[in-house]
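K.L.:
Please work out how this folds:
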Amino acid sequence: MLIGELSERTGVSPRLLRYYESQGLLETCRAANGYRHYDDTAVTTVRQIRALLASGLSTEVIRSVLPCTYGDEARVDLCPEVRSILTRELAALDERIAGLQQSRGALAAYLP
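P.N.:
Presented below is the predicted three-dimensional model:
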């Protein structure tokens, strides 16, 4: 399928699909005319990317985790490497949340 059809089927703009490709998340082949062609699995891959992005993962982390995903909702096969990556990401997220809570408390202290 062409990029326009993939965009329609996934609700993701062609620009974003090209970005996913540039980040190594989405594979495509090029026809002689230069058009991108995607196979039917690209729809599932884009849905997995979107689900992983919604969970707060960066495209760099997604590139590592994506080969271990399955299904439209990005279920993850928790091999030891992926478990380690997700555990590290969760710990980093917990640190950011703690920092935000501290900042919120400091800001709220200024209000009567």
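K.L.:
Every contact and neighbour count from this point should use C-alpha atoms.
P.N.:
Will do.
K.L.:
which stretches of the protein form helices?
P.N.:
Counting by DSSP state H, the chain has helices at residues 3-10, 14-22, 41-54, 59-65, 80-108.
K.L.:
Quick one: closest of these to A31.
P.N.:
Across those, A31 has its closest neighbour in helix 3-10 (12.2 Å, C-alpha to C-alpha).
K.L.:
Now show me the structure for the sequence below, then we'll compare the two:
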Amino acid sequence: MRIGEASRVSGVSARAVRYYEDEGLIVPGRCGNGYRDYCRSTLDRVRVIRSLLESGLPLRLVREVLPHLAVGQPDAVCAEFVREVERYRDGLATRIAGLEEQRAALDAFLREARGSVT
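P.N.:
Reported below is the predicted structural model:
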């Protein structure tokens, strides 16, 4: 199927599908006229990529794990990859804590500001 239908079927924008191709995450077939031809397995991969990205993983980690998922061995994901994901998650937790502190400071400022408004 061509990219418009692939986009519709996968639920991922055509722009994102092209981006995944540009990044080497998918390799669609080509028709004789040069149009991309997306098969079901490519669309399945597109859905997996989208899911991983939506879970917050950066593209570099998605790129690392895809070969393991492609061969149907998600348990074969190496320990180093798991440690990378844990480090990424821990970094998110640190950023969230910082944002919560900023929000608390803003809340305190607003309470004071509202109390002094006449």
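K.L.:
Report the TM-score for the pair.
P.N.:
After superposition, the two chains reach a TM-score (TM-score structural alignment, normalised by the length of the first structure) of 0.82; 108 aligned residues with a C-alpha RMSD of 2.0 Å.
K.L.:
before we move on, back to that, need the helices of the first structure in TSV with distance to R30 of the first structure, can you?
P.N.:
Output for the helices of the first structure, formatted as TSV (distance: least, C-alpha to C-alpha, whole Å):
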stretch	distance to R30 of the first structure
helix 3-10	11
helix 14-22	12
helix 41-54	14
helix 59-65	21
helix 80-108	31
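K.L.:
export these to TSV and tack on mean neighbour count and distance to Y35 of the first structure?
P.N.:
Shown next, in TSV, are these (neighbours: other C-alpha atoms under 10 Å; distance: least, C-alpha to C-alpha, whole Å):
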stretch	mean neighbour count	distance to Y35 of the first structure
helix 3-10	16	8
helix 14-22	14	12
helix 41-54	18	15
helix 59-65	17	24
helix 80-108	12	34
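K.L.:
Please name whichever of those is nearest to G34 of the first structure.
P.N.:
Nearest of the helices of the first structure to G34 of the first structure, taken as C-alpha to C-alpha: helix 3-10 at 11.8 Å.
K.L.:
What helices and strands are in contact with that closest one?
P.N.:
helix 14-22, helix 41-54 (3 or more C-alpha pairs under 8 Å, 6 or more residues apart in numbering; DSSP states H and E).
K.L.:
Turn those helices into a markdown table, columns for distance to T28 of the first structure.
P.N.:
Formatted as a markdown table, these follow (distance: least, C-alpha to C-alpha, whole Å):
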| stretch | distance to T28 of the first structure |
| --- | --- |
| helix 14-22 | 7 |
| helix 41-54 | 9 |
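K.L.:
For R75 of the first structure, which of those is the nearest?
P.N.:
Once these are compared by C-alpha to C-alpha, helix 41-54 is nearest, at 8.2 Å.
K.L.:
Would you mind getting the average deviation of the closest one from the second structure?
P.N.:
Helix 41-54 of the first structure, aligned to the second structure and superposed, deviates on average by 1.1 Å (mean C-alpha distance after the TM-score superposition for the first structure).
K.L.:
between that helix and helix 14-22, how big is the angle?
P.N.:
Interaxial angle of helix 41-54 of the first structure relative to helix 14-22 (axes from the mean of the first three to the mean of the last three C-alpha atoms, to 10 degrees): 90 degrees.
K.L.:
Run the chain-centre distance for helix 41-54 of the first structure.
P.N.:
Relative to its chain's centre, helix 41-54 of the first structure lies at 7 Å (C-alpha atoms, centre = their mean, to the nearest Å).
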